[in-house]
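# Here is a sequence with its predicted model. Questions after.
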Amino acid sequence: MSVRLNETTTIVDRMVNFFVEHEDLRTKQWFLSNAPGPLFMILGAYLYFCLYAGPRYMRDRKPFELKNTLLVYNAVQVLLSWVLFYEGYKGGWGGHYNFKCQPVTYESDPISMRMARAVWLYYIAKITELLDTVFFVLRKKQRQISFLHLYHHTLMPVCAFIGVKYFAGGHGTLLGFINSFIHIIMYAYYLLSAMGPKVQKYLWWKKYITILQIVQFLIIFVHTLQIQFQPNCNFPKSIAALLTFNAGLFTYMFSAFYVANYKKEAAAQAKLAAKKE
C-alpha cells in the first residue's frame, strides 16, 4: 500500500514540477492568465446559462432577433481572426518556425514576444466565442447546441489557457494559426448569414467550412504526432501527445457531424427527389 502511495506521490510531484518548470513568466501577469480560477468561473457560468438558466428563461418568450448584434459580433470576430492569423504568420509560421520541430522559446526578444502576445489574444478570442452559444440560446436555436458544440467551445479556452500559461510559442501554436484562418471564413459566413434571406440564398458553402475544420485537425494530428519520433526535439512530448489525442478526437467528432448533417441529408433529398419522379 505504501509503495503504491509513494508511486502516486512521485507521479503527482513530477506533474507539479513539470508545470512549475514550464511556467511562462512573460505572460504570468497578463489578463486572465495567472491562474485558471477565473476561466473556470467563466466556463461554469457559460455552461449553467446555456444548459439550464438560458433555456428556462427563454421557455415562454419569443426568440430575440439580435440582427444588429450578430452583424457587429461576427464582423469583430472576422477582424480578430485576421489579426491572429497575421500575427501567427509574422510571429513564427511565416518563415522562421520549423514545421518539423519548434521548441518553445521563453525569451523576451521582439519576435518571441509577438508570438506570446498572439497566443494570449487567441486565448481571449476563445473566451469571446462563448457568445456563439449564448446567442443560440437567446434566439432559441437549441438544435445548434450539440454536444460537439459545447465540448469544442468549453475545451478550446482551457487549451488556450494552458498555451498562454506554459507554452506561449513553439510547435503547438500551429493549431491557433490554422484555426484563425478558418475562423476568418467561418465568421464571414455567419456575418453574411446575419444579413438576412436575400444574402442567405447564396450561402451554399457551409459544409465546406466543416471540411476545412476536419482537414485542420488532420494536419495538427500529424504535425504533433511526429514529435514522438524525434528524440532530439525539445518540445514536450507529453503536451504533443495531448494535442495529438485532442486533434484525433476532434477529427472523429467533426467527421461524424459532417456525415450526420450533410451526407445523410443529401441522401434523404435524393431519395425524396426520386419519389417525386
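Happy to help now that I have it.

# switch to C-alpha atoms for all contacts and neighbour counts from now on
Noted.

# Follow the chain on from the helix or strand in which A247 is found and name the next helix or strand.
Assigned by DSSP states H and E, A247 falls within helix 237-258. Downstream of helix 237-258, the first helix or strand assigned by DSSP H and E is helix 264-276.

# relative to helix 237-258, how tilted is that following helix?
10 degrees (axes from the mean of the first three to the mean of the last three C-alpha atoms, to 10 degrees).

# Tell me which other helices or strands the helix holding A247 touches.
Where contact means 3 or more C-alpha pairs under 8 Å, 6 or more residues apart in numbering; DSSP states H and E, helix 237-258 is packed against helix 206-225.

# And the helix it packs on, what does it pack against?
Using 3+ C-alpha pairs under 8 Å, 6+ apart: helix 206-225 touches helix 174-193, helix 237-258.

# Pipe those into CSV and attach mean neighbour count and distance to Q144 per row.
As requested, the helices and strands packed on helix 206-225 are exported to CSV (neighbours: other C-alpha atoms under 10 Å; distance: least, C-alpha to C-alpha, whole Å):
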stretch, mean neighbour count, distance to Q144
helix 174-193, 20, 13
helix 237-258, 17, 12
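
# which residues are in contact with the helix holding A247?
148, 172, 207, 210-211, 213-215, 217-218, 220-222, 224-225, 227-228 (C-alpha atoms under 8 Å, 6 or more residues apart in numbering).

# and here's the other structure:
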Amino acid sequence: MEEIVTMYQDFMKKADPRIADYPLMQSPFLVMGILLAYVYFVLSLGPRLMANRKPLNLKKFMVLYNFFLVGLSLYIVYEFLMAGWLTGYTWRCDPVDFSQDPKALRMVSVAWLFVFSKFIELTDTVIFVLRKKNEQVTFLHLFHHSVLPWSWWWGARFGPGGMGSFHAMINSMVHVVMYLYYGLSAAGPAFQKYLWWKKHITAIQLAQFVIVSVHISQYYFMPSCQYQFPIFVHLIWIYGTIFFILFSNFWYQSYTKGKRLPRVAQQAAQHNGSSIHENGTVTNGKVKAN
C-alpha cells in the first residue's frame, strides 16, 4: 500500500502546478466521490425519494438554469478563442504552453472553467429525477455526464490547453445551441414556434464528434508533433468514436424508429405528425407542458 501511495504521489508531481489551487483540482478522489454520489442519486436514491411524491414543478428554475448555461458556454468559447485558438494556435499540433505568459494562464483558467461547468451540468439529470422523468436518464445521458467530467479533470490537471483543448471548445459551442433549445422549451407554449429544430441538435452533436475526431486525427499523420500528451490524443479519438456511435443510435431510435416517443405520441404521429421535446410535448400544433 505504501508503494502504491508513493507511485501516486510521484505521478501527481507531473501535474500542472498552475491549476492546483483551483476548486476541485486538488485531488481526483474528490471529483470521483462527487460523480459516484451523482450516479447513486440518479439511479437509486433520487427515484426512491420521489416514488411517493408528486413531480416537482421546476419550470422557472429550468428557464434560469438553461439560459445561465447558454451564457456560461458562450463565455467559455470566447475564452478558448482568446486564450489561443484565435490568438496564436495553428489549429494543428499545438503544444500546451506551461509558461506564466498571460495567454497561457488564461488558457489554464478556461480549461478549469470548462471542467467546472461539467459538474454544474450534472443538474440536468437531477432535474429529470425530481420531475420524475426517469425515462430520460438513458445510458447515453448518464455515460456522457459522468465520463466527461472525470476525463477532462485529468486533461486540465496535466495539460490545460494545446491540441487537446479543441474538443472542449467545440463541445461548448454545441452546448450554447443545446441549452438555448432547452431554455426555450422550458419557457412554455409561447415559444413553440421556436422549437422546430430539436432534430438538428442531434445532427450538430454528431457533426461535433466528426470535427473533433478529424482534428485530433492529424496527430497520426504528422511526421512530428510537439503536443506533450499523446495519451489524451488517443482518448479524445476513442471518445469521439464512441459518442458518435451512441448518438447515431439515439438518432436512429428517436427519429427513424421513434422508440423514445410515448405510446400516445406515437399513435398521434401516425395520424397527425408530432414531435417530443425535452420539456414539453408538441402534438398537432398545440403544446402540452409536462
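Okay, I see it. Small disclaimer: the values here were computed from a predicted structure and weren't measured.

# Would you report the TM-score computed for these chains?
For this chain pair, the superposition-based TM-score is 0.88 by TM-score structural alignment, normalised by the length of the first structure; 260 aligned residues with a C-alpha RMSD of 2.2 Å.

# In which helix or strand does the spatially most central residue of the first structure reside?
Nearest to the geometric centre of the first structure sits M156, at 4.0 Å (C-alpha atoms, centre = their mean). Element membership for M156 of the first structure (DSSP H and E) is helix 147-166.

# Just want the angle from that helix to helix 174-193.
130 degrees.

# and helix 147-166 of the first structure, which stretch of the second structure?
Using TM-score structural alignment, helix 147-166 of the first structure corresponds to residues 139-158 of the second structure.

# Can you tell me what sits against that stretch?
14-16, 19-20, 25, 28, 31-32, 35, 39, 108, 111-112, 115, 118-119, 121-122, 125, 164, 232, 246-247.

# What of stretch 124-140 of the first structure?
By C-alpha under 8 Å, 6+ apart, stretch 124-140 of the first structure touches 46, 49-50, 54-55, 58, 63-66, 80, 142, 144-145, 150, 153-154, 156-157, 160.

# ok, now stretch 61-73 of the second structure?
For stretch 61-73 of the second structure, the surrounding residues in contact (C-alpha under 8 Å, 6+ apart) are 117, 172-173, 175-177, 179-180, 182-184, 186-187.

# which bit of the first structure covers it?
Under TM-score structural alignment, the match for stretch 61-73 of the second structure is residues 69-81.

# Off-centre distance for that stretch?
Averaging C-alpha positions (C-alpha atoms, centre = their mean, to the nearest Å) puts stretch 69-81 of the first structure 16 Å from its chain's average.

# next one: stretch 281-290 of the second structure
That offset, for stretch 281-290 of the second structure, works out to 27 Å (C-alpha atoms, centre = their mean).

# List the buried residues in that stretch.
281-283, 287 (16 or more other C-alpha atoms under 10 Å).

# could those be laid out in CSV, adding secondary structure and distance to Y78 of the second structure?
Shown next, in CSV, are those (DSSP: H, G, I helix; E, B strand; the rest coil; distance: C-alpha to C-alpha, whole Å):
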residue, secondary structure, distance to Y78 of the second structure
T281, strand, 34
V282, strand, 34
T283, strand, 38
V287, strand, 35
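
# Now distance to V129 of the second structure too, for these, in a markdown table please.
Below are these laid out as a markdown table (distance: C-alpha to C-alpha, whole Å):
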| residue | distance to V129 of the second structure |
| --- | --- |
| T281 | 18 |
| V282 | 22 |
| T283 | 24 |
| V287 | 22 |
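
# What is the equivalent residue in the first structure for W197 of the second structure?
Aligned partner of W197 of the second structure by TM-score structural alignment: W205.

# scratch that, L184 of the second structure is what I was asking about
By TM-score structural alignment, L184 of the second structure lines up with L192.

# Much appreciated, bye for now.
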